[in-house]
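Peer 1: quick one, what's the 3D model for this:
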Amino acid sequence: MDPRPPLPPFTRESAIEKVRMAEDAWNSRDPDRVVKVYTEDTRWRNRAEFPVGRDAVHAFLVRKWAKELDYRLIKELWAFEANRIAVRFVYEWHDDSGQWFRSHGNENWQFDDLGYMEQRHASINDQPIRESERVFHWPLGPRPAEHPGLTEVGAGRFSRP
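Peer 2: Prediction:
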């Protein structure tokens, strides 16, 4: 397999780049594209699912985006060290009944020497919201470069008192 830069060990700048590349890929909602950044034997924990291997991850992503419609995501670097990156994220989506949700979470990633993700551990909470409470309004696809990240948007605005 060809290297997938940036490669570990990560610097702050390369970790931020890796996070944005992941965000852009996930915002494509293309399982064929997304699955290519994982090792063949990648191991995940995503809520109560534990897919192992690219084929299982691909099937997971197909199910995910069949349910989570008009999905828009922002990821932000939280911490990094050597071959590991921690991110926080928020995404908005609606189901087939039109109910909107805001999903908040954290992910811990571990990469191999070639820059492929070996492990992904995600903790996610879904919050029903009204359509008028949505914050992410860019056209489907990658977040525009000029759109603020979570810190600039004010991540605290996503919690209710």
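Peer 1: contacts and neighbour counts: CA atoms only from here.
Peer 2: Fine.
Peer 1: all helices of the protein, in order?
Peer 2: Taking DSSP state H as the criterion, the chain carries its helices at 12-28, 31-34, 54-67, 150-153.
Peer 1: okay, the angle between the first one and helix 54-67?
Peer 2: Counting by axes from the mean of the first three to the mean of the last three CA atoms, to 10 degrees, helix 12-28 lies at 60 degrees to helix 54-67.
Peer 1: rewinding a little: closest one to residue 142 among the helices of the chain?
Peer 2: helix 12-28 (4.8 Å; CA to CA).
Peer 1: now the other sequence, so there's something to compare against:
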Amino acid sequence: MPHPTDLRPPFDRDSATAKVRAAEDAWNSCDPHRVSLAYSEDSTWRNRDQFVQGREAIREFLAGKWQTELDYRLMKDLWSFDGNRIAVRFQYEYHTAGGQWWRAYGNELWEFDAEGLMRRREASINDLAITESERKFRWPAGGPRPAEPAAVLCIA
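Peer 2: Prediction:
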């Protein structure tokens, strides 16, 4: 898999799909430093009701996220692309320290600079409490989603 910044705009279907999968793999590592390197130094985020500015703030945000969202597993799917922008739909599952499992559904809008770093991310996310038996994503935590069989994002 290419490094995320090897994939630069303008995007075609193959490079946009590869960019989404590279982001998914990085986020599934739950490594805030690794993930933050895909964002420009002055990247701006809207994540739910939070606004985050800059790579260091993104790193801190992600570190806090993965301290509370345990056994995190994420799937991203390319929705659309054009030039230096990509739209993604995603789902992820995690549990809290108290044992409550959650599935989060959402959409992200991404904008990249010429070097392939994300300079803008807007995420709209909805959460659904689930039971452990309702989980869909059961590959080992901290690793990439298996390539086969192909997993499909579901609405419910």
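Peer 1: how about the helices of structure 1, which one is nearest residue 144 of structure 1?
Peer 2: Closest to residue 144 of structure 1 of the helices of structure 1, according to CA to CA: helix 12-28, at 9.6 Å.
Peer 1: that closest one: average distance to aligned residues in structure 2?
Peer 2: Following the fit onto structure 2, the mean deviation recorded for helix 12-28 of structure 1 is 0.2 Å by mean CA distance after the TM-score superposition for structure 1.
Peer 1: buried sites along that helix?
Peer 2: Buried residues in helix 12-28 of structure 1, counted by 16 or more other CA atoms under 10 Å: 14-28.
Peer 1: related to what we said a few turns ago, can you list the helices of structure 1 in CSV and add distance to residue 141 of structure 1?
Peer 2: Shown next, in CSV, are the helices of structure 1 (distance: least, CA to CA, whole Å):
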stretch, distance to residue 141 of structure 1
helix 12-28, 5
helix 31-34, 13
helix 54-67, 13
helix 150-153, 17
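Peer 1: who wins for proximity to residue 88 of structure 1 among these?
Peer 2: Among these, if distance is taken as CA to CA, the winner is helix 150-153, at 8.8 Å.
Peer 1: the helices of structure 1: which one's closest to residue 136 of structure 1?
Peer 2: Closest among the helices of structure 1, using CA to CA: helix 150-153, at 9.8 Å.
Peer 1: can you give me the buried ones in that closest one?
Peer 2: residue 150.
Peer 1: what's next to that helix, contact-wise?
Peer 2: Here helix 150-153 of structure 1 makes contact (CA atoms under 8 Å, 6 or more residues apart in numbering) with 74-76, 89-90.
Peer 1: show me where structure 1 has strands.
Peer 2: Residue ranges of the strands in structure 1, as given by DSSP state E, are 38-46, 69-81, 84-94, 100-111, 117-129.
Peer 1: mean deviation of the third one from structure 2?
Peer 2: Superposed on structure 2, strand 84-94 of structure 1 shows a mean distance of 0.3 Å to its aligned residues (mean CA distance after the TM-score superposition for structure 1).
Peer 1: what about that strand, distance to the chain center?
Peer 2: Distance, stretch centre to chain centre, for strand 84-94 of structure 1: 5 Å (CA atoms, centre = their mean, to the nearest Å).
Peer 1: give me the distance between residue 50 of structure 2 and residue 66 of structure 2.
Peer 2: To residue 66 of structure 2, residue 50 of structure 2 is 16 Å away according to CA to CA, to the nearest Å.
Peer 1: which of these two has more neighbours?
Peer 2: Here residue 50 of structure 2 and residue 66 are compared on neighbour count by other CA atoms under 10 Å; more neighbours surround residue 66, at 16 against 9.
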